[in-house]
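Student: here's a sequence, model it:
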Amino acid sequence: MKKLIVTTALLGLMAGAASAQDVVRMGTEGAYPPYNFINDDGEIDGFERALGDELCARAELTCEWVLNDWDSIIPNLTSGNYDTIIAGMSITDERDEVIDFTQAYIPPTPSIFVALDEDVDLSGGVIAAQTNTIQAGYIAAETEAVLVEFATPDETVAAVRNGEADAVLADADFLLDAVSSDPDLMVVGDPVALGGGIGMGLREGNDLIATFDAAITSMKEDGTLNALIVEWFGDDAVTW
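Tutor: Okay, the predicted model is just below:
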């Protein structure tokens, strides 16, 4: 209880510090279910939409959502097109050299391979991954496989379905959703541990980092963050 009281007080202080900024623009991809996607009404939806709205409410911030393609999501943050990235972005040392991160709001989760054949050659075959992801970096640097990169996650799965790639490597949360909707797809090989969890990215030195950190901490402490993870990722999801 003492921790929660301290966190609540800090949230109030951080909200006051951030009040000089009228609107906080939340940048996301809108193409990575269940993290973020566009629903049938044409609106941004998913786990991160629900999370971001709750964080803004707790921090007493007025927030608006901005869509941006994944391959330019960091450059457009640093150039000021929006104030945060909340788009299933794993915390890595390489990214941390360019932008700052909040604490993780999703714990480190495994990446998995998905293919049409359980005997696919993962060590020397053709593996699809989304451009500028930790999975693409892993295939290029740590394996002998041929990497083929695509702009969107859906394209990586399509490459497996149409024979352009032998398998795809991506976050388990995303690929398990694809497998559940396509009986021809299957998980193959062993999971790969990558990244330090998923957090919000902000420009270096932005005071909003402390504001969102306090809000994330309050959600962890009162159990609402775990409840939201289970709601969107299922009972077997990794939680805090």
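Student: from here on, contacts and neighbour counts on C-alpha atoms
Tutor: Will do.
Student: now the helices: where do they sit in this protein?
Tutor: When secondary structure is read from DSSP state H, the chain shows helices at 2-18, 47-58, 73-78, 93-96, 134-142, 153-161, 172-180, 208-222, 224-233.
Student: tell me the angle the last one makes with helix 47-58.
Tutor: Just to be clear, that refers to helix 224-233. Put simply, helix 224-233 runs at 160 degrees to helix 47-58, going by axes from the mean of the first three to the mean of the last three Cα atoms, to 10 degrees.
Student: alongside the first, I'd like the structure of this one:
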Amino acid sequence: MQNLQKYLASEFEMKSLGDLKYFLGIKVSRSKHGIFISQRKYILDLLAETGMLDCIPIDTPSEQNHKFGLYPDQVPTDKECYQRLMGKLIYLAHTHPDIAYAVSVVNQFMHSPSEDHMGVVMSILRYLKVTPGKGLMFSKYSHIDVEGYMNADWAGSVIDRCSTSGYFTFVGSNLVTWRSKKQKVVSRSNNEAEYRGMAQGVCELLWLRRLLRDLRFAPQKPMDLYCNNKAAIAIAHNPVQHDLTKHVGFIFWSKFCYYKKNNGYCC
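Tutor: You can find the predicted model right below:
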């Protein structure tokens, strides 16, 4: 570390400030159990800015199975305010994966927000009041095994009938990446939506494996990908089921073949 600091100091004007404690609204706490990052002050400042410090908190960031869309009779809201709040919530998702899905949904309507969409944003803020001090804990374990979990809905969007898939991955039992994103194509069945989500999860696992290999911490065990759809798992094990996969792009099952051949998988 000292040699690296000397080399950087010879190339750039810099100085060492010691252990990281606070950076861009993210607080970093160190203990014998590991490293904990949170955005408590950032959340409290956001609640104070929006006048939500005295609001009634709720237990979930959004209603379950609620469908959001664009309607001709919707009442518009302040677009600039909506976009500013969305930018802050997207940054908060760096330490709050529990709001990632709700934020990704309302983020799709930044070009034409309505009062209903703003109401969901306010619900997210009310949820954050319950969890301002929550964050991510990175503990030290004796392994760096990589595993991922994924799920997807089917035709969840009432606008274009596209599905939303999400995944999160662990390295050494620590959560490192997560994502919730609407698929680019319309899936013809729930099995296909789950299968496409699995392909995205495999890509993320392969990227993590290459990254760890570059850092000289390559995993020693096969990476595991977990899915709760038996039909999608069966297709991944046997992609030659033409009746089920002939309408799915070749690239999806070819990624599974590569993953099975080089790393092995467990669903």
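Student: once they're superposed, what TM-score comes out?
Tutor: TM-score for the superposed chains, counting by TM-score structural alignment, normalised by the length of structure 1: 0.24, backed by 104 aligned residues with a Cα RMSD of 6.3 Å.
Student: quick one: buried residues of the helix or strand harbouring residue 234 of structure 2?
Tutor: Assigned by DSSP states H and E, residue 234 of structure 2 belongs to helix 230-237. Residues of helix 230-237 of structure 2 classed as buried: 232-233, 235-237 (neighbour count, 16 or more other Cα atoms under 10 Å).
Student: so of the helices of structure 1, which one's packed in deepest?
Tutor: Compared across these, helix 208-222 shows the largest average neighbour count, a mean of 22 (mean count of other Cα atoms under 10 Å).
Student: output the contacting helices and strands for that one.
Tutor: Under the contact definition 3 or more Cα pairs under 8 Å, 6 or more residues apart in numbering; DSSP states H and E, helix 208-222 of structure 1 sits against helix 2-18, helix 47-58, strand 100-106, helix 224-233.
Student: if we go to 6 Å?
Tutor: The contact analysis (3 or more Cα pairs under 6 Å, 6 or more residues apart in numbering; DSSP states H and E) places helix 208-222 of structure 1 against no helix or strand.
Student: between it and helix 47-58, how many degrees?
Tutor: Going by the same axes, to 10 degrees, helix 208-222 of structure 1 makes 100 degrees with helix 47-58.
Student: and the contacts of helix 208-222 of structure 1?
Tutor: The contact list for helix 208-222 of structure 1, computed with Cα atoms under 6 Å, 6 or more residues apart in numbering, reads 11, 14, 55, 102, 225.
Student: redo the residues you listed as TSV? Include distance to residue 177 of structure 1.
Tutor: Written out in TSV, the entries for the contacts of helix 208-222 of structure 1 read as follows (distance: Cα to Cα, whole Å):
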residue	distance to residue 177 of structure 1
11	35
14	37
55	25
102	27
225	21
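Student: now do the contacts for residue 192 of structure 1.
Tutor: Residues counted as contacts of residue 192 of structure 1 (Cα under 6 Å, 6+ apart) are 110-111.
Student: so how far is residue 102 of structure 1 from it?
Tutor: Counting by Cα to Cα, to the nearest Å, the gap from residue 192 of structure 1 to residue 102 of structure 1 is 24 Å.
Student: got it, and residue 169 of structure 1?
Tutor: Shown here: residue 169 of structure 1 relative to residue 102 of structure 1, a distance of 25 Å by Cα to Cα.
Student: who has more neighbours, those two?
Tutor: Set residue 169 of structure 1 next to residue 102 and count neighbours by other Cα atoms under 10 Å: residue 169 wins out with 27 against 19.
Student: ok, and the closest non-adjacent residue to the more buried one?
Tutor: Spatial nearest neighbour of residue 169 of structure 1, chain neighbours left out: residue 113 (4.6 Å); criterion: Cα to Cα, 6 or more residues apart in numbering.
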